[in-house]
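**Q** sequence? don't have it. structure:
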């Protein structure tokens, strides 16, 4: 969730008066970080995952499933373990936006040896088991991207009711009690985002039109002007930030490698979003999308009407094309510069200050672009800081630009190096799936750096892919812009930019074409090598122990089968389950009973008591272990 500063939260009116102060000192803090750490080199590969979970409460006698608002109680116990044994704890637990969510990560990052791939899944299993120790009867810790009936009447345990005319969320559907109350940041974000925007956030998802679907879907459009009659209307931050995801963070050996990874992974973001699609149901309705991305983007969209281009600029400086939660707008490496074909908004004064302090154009542009956003969560105790030592003002803006990739400087006084965060993936039902996806993405980074591959395409095409990747059944039915010749290295010109549809001097545009996810991952004979064959080629040259080799191959087989469409995405599986349920009326409605049966089935699949070859394949097992054999330990 980002920076969790302790203190007294300020209202938007109080925060607004300090926006320039935060921006000025945040820029100064980054400059100081950069000057101190730009020459840092020699950090080893370290990486880790973050998984968000939903606590679900089953009432079997009633055939009901609710979200359980017990995250604060469970986290207090889990965090006490960390406080008592900070150096030996195996899992770290953190709060998330909702009172029914928790986030778990490995206690320590994984290292560079391939044997680490064999402990990821076990860590996930034991992580889930540790938190599950403190569940009550009927509760289950589930790795599902979205709770299907979030925002429906009585979707919480204990029961709560929304308060549309008072409180923090002021939602028609999402109650204040469903926001995590253990830290003031979360409700403060809710209030300040709505206040800055000047109205409720508004997400309208196209309904999945079945033969008995009623249009309008509900009466929301009569209550809120932003609601569209042919869509599922969502009006609160909780509908987006109350979803779960799977994220990865990589430490690079230096700042230049971090910038390369940031750029090269960017075109993979929409591919992996579509690959991990897992959220077709929102507020009890089947929608015509498979992913959460635009939901969460809209849920924190604090842009005013002027910034959204609905009114002439008067109080605000820029018309901003995207929410603060969206895909990135520019590459950071010199090789990526010519593919920055979207105009980048930034404050000229901030940009000039960064440049005057020795920061190159691309990085200065990136930071200045992040800082066109106001802070939306500020604490009174953190207003005045020592810019030589503190970084809270920088992190305040950095951590509330929730983008597909995040470029992360080293924390001050830390052994942690330059990092990048890969953020598009939806969380999967089983630990096997999540481990497979994590290991696949990590292996892709190894292949990129080892073979010096080039995945760069115009950033506008990445944006187009992000929208296509969220469509229903996108993995099988959509084509995505991707680089056809990923082994071609062209020295970056100083000023040439690649614009899709026009031929630049070196004909870079000819190297970009439309491909299916199957072609991207599995390859197409004579046209594209495929990511899995490249990974296997890389592995063939490495010394891998037998158990790790077996585990990796099981993961890669799963990735191949899903990419080819042989097995379902989670979203397709959920959609099929709902539409084939005996109680489904072909009206796009996911009833309480359908919801219960769906989640019960996913719970059984998650726990391994129900086999599901159509989701996992027939051999979704690995030789994962808790520890790396002593002879194989390596920190390089």
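**A** Here it is on my side, so go on. For clarity, every value in this text was computed on a predicted model and none was experimentally measured. Numbers count the residues shown, from 1 in each chain.
**Q** going forward, measure contacts and count neighbours with C-alpha atoms only.
**A** Will do.
**Q** in stretch 409-419, what's buried?
**A** By neighbour count on 16 or more other CA atoms under 10 Å, the buried set for stretch 409-419 is 409-410, 412, 417-419.
**Q** quick one: contacts of it?
**A** With contact meaning CA atoms under 8 Å, 6 or more residues apart in numbering, stretch 409-419 is reached by 33-34, 37, 40, 43, 249-255, 258, 389-391, 407-408.
**Q** if we go to 10 Å?
**A** For stretch 409-419, contacts defined as CA atoms under 10 Å, 6 or more residues apart in numbering pick out 30, 32-34, 36-38, 40-47, 249-259, 261-262, 388-391, 395, 406-408, 420.
**Q** let's bring in a second one:
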């Protein structure tokens, strides 16, 4: 979730008074880091994944499932038994936005050898087993992206969706003032409630999330919700949309992320750009969140929901009123796709109007920062700090980076370019952020290995996926739509090989750099992008297979990788369902479903119970996993029911 400082959080008005101080010193901190490590080379490839989990409790007698607000307690126990007892413990646990959430990572980064790919799933299994072992009876650790429950207060005053049961309080004080999402469901670390409150105060109103509802046979048309007790909600909600009003509906979702350490700053910038074009493709492939607030939506991914949930822009910044109190029109939420490429080869494809802080940009140029990196940082720093702790206002800029990270870590983009922390042995890194978390450790491992292996191939074969950034933004919109993996068409580069460096059948010669960019890309299906189509595109899986054939890989590791790639291949072709499609089919076929887009408590219970059984390998799911899933049962499962 980013920087987690300790101390006394300031209100928005107090934070705003220090905003220029934070930006000014944040830039000084970045400059200290840059000048200290700009020439650093030969860092070894290291990488790691982050998996976010939800804690749920099953009431088998009443056929209900609720989110358990014990994340802080579970986290404390896991850390005490793990890293605090043994610094080399194989897992690490960290807090997340929801008090029903925790985040798990490997204890140490993975290295550069191919055999590391064969340890990812085992580590994810260990995480699941560790956390499950300390849960209470009928509780489970779930890797679901969004919690579908109708108990997320479809109507004001309905039963709560949490254990212990708490209800939202939209009238009196509090962080979110949500009609639906109680503050008790927010992690108790002061950063999270302060973020929630300050986003609302800076914006001048509650956040507004409107998700198109899926129109089934008996769904009212138009579908209209009424909120007679809340004028703000009545104004903000839209016909034929599911309305949500709190940061928790976005940041309370779970995701899967990967961070890579590059050998140098130039390699990190190159990877940042190349992977940015892959983000919408992998997001559509990993689609896993079709349900919101107890309704079936017409989207499959959480990205737009989470983007709206932290959109702190004022009406002026959103272009709804003339600029008076603010400095800029800002085209996107601070949680969105990237706005500029960082490498020289990406410069000509930077076709999005970039809003920057011109004074910061000039300062960076004068300090020897090149144009592309300077505009990237100056764009991040048009944002205000959202949280500030009284004890963290005055810092040693040469040895601390809290002010830089304050802005950097609250620009939640598809890719994040991460300078090394001051005085550390950590190198330049990039973070790949668009993936939805999957039900099983096998699936999550498959997506992680696919992305990491792709970075190896990009660097080894000097691949070039770059297209105009505006087209990547269009791809992001398509990727979130229902069944985008099968029905969507995505702009993708036709010739990804630079000057014949790649050794993959089907790769042609690189185009002359003076040719029109429009001739370099075309619309493709995800099946074509991933699996290839003769005469059109070689396909990413065939390229990865070619790379594997030229590498020395032990039999077990090769087998694991091929199993993972088989899952990706079949998801792309439609032979296997995405999690989102599987969930839709499950609800559509539930005996209680009335084809009205409503998910009842009982339906939600059945779905989450089935998800948990699949994750713990207590039942098969060939339409989701095929035959590649290895059947090794977990021990200590506490949630199975004979009902």
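**A** Perfect, I can see it now. Just so we're clear, the structure is a prediction, and the values are computed from it rather than from any experiment.
**Q** coming back round to it: would you check which pair of the buried residues of stretch 409-419 of the first structure lies furthest apart?
**A** 412 and 419 (13.5 Å; CA to CA).
**Q** ok so, going back, buried ones from the contacts of stretch 409-419 of the first structure, can you make that a PyMOL selection?
**A** Buried subset of the contacts of stretch 409-419 of the first structure, written as a PyMOL selection, criterion 16+ other CA under 10 Å:
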select buried, resi 30+32+33+34+37+38+44+45+46+47+249+250+251+252+253+254+255+256+257+258+259+261+262+390+391+395+406+407+408+420
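**Q** In helices only, show me the contacts of stretch 409-419 of the first structure.
**A** Among the contacts of stretch 409-419 of the first structure, the members found in helices (DSSP state H) are 30, 32-34, 36-37, 255-259, 261-262, 395.
**Q** of all the residues you listed, which comes closest to residue 59 of the first structure?
**A** Nearest to residue 59 of the first structure out of those is residue 395 (CA to CA; 41.9 Å).
**Q** What lines up with the closest one in the second structure?
**A** Structural correspondence for residue 395 of the first structure with respect to the second structure (TM-score structural alignment): residue 405.
**Q** Would you mind confirming that that match makes contact with residue 418?
**A** Yes: under the criterion of CA atoms under 10 Å, residue 405 of the second structure makes contact with residue 418 at 9.4 Å.
**Q** average distance between the strand ranked longest in the first structure and the second structure?
**A** Longest strand in the first structure, counting residues (DSSP state E): strand 46-59. Here the mean offset of strand 46-59 of the first structure against the second structure after fitting is 0.3 Å, by mean CA distance after the TM-score superposition for the first structure.
**Q** what angle separates the following helix or strand past that strand from strand 46-59?
**A** Under the assignment DSSP states H and E, the closest C-terminal helix or strand after strand 46-59 of the first structure is strand 64-68. Computed by axes from the mean of the first three to the mean of the last three CA atoms, to 10 degrees, the angle separating strand 64-68 of the first structure from strand 46-59 equals 130 degrees.
**Q** I'd like to know which elements strand 64-68 of the first structure is packed against.
**A** strand 46-59, strand 139-142, strand 156-157, helix 592-607 (3 or more CA pairs under 10 Å, 6 or more residues apart in numbering; DSSP states H and E).
**Q** who's in contact with the residue nearest the centre of the first structure?
**A** With distances taken as CA atoms, centre = their mean, residue 423 lies nearest the centre of the first structure, 3.5 Å away. By CA under 10 Å, 6+ apart, the residues touching residue 423 of the first structure are 50, 245-249, 266, 269, 272-273, 327, 402-406.
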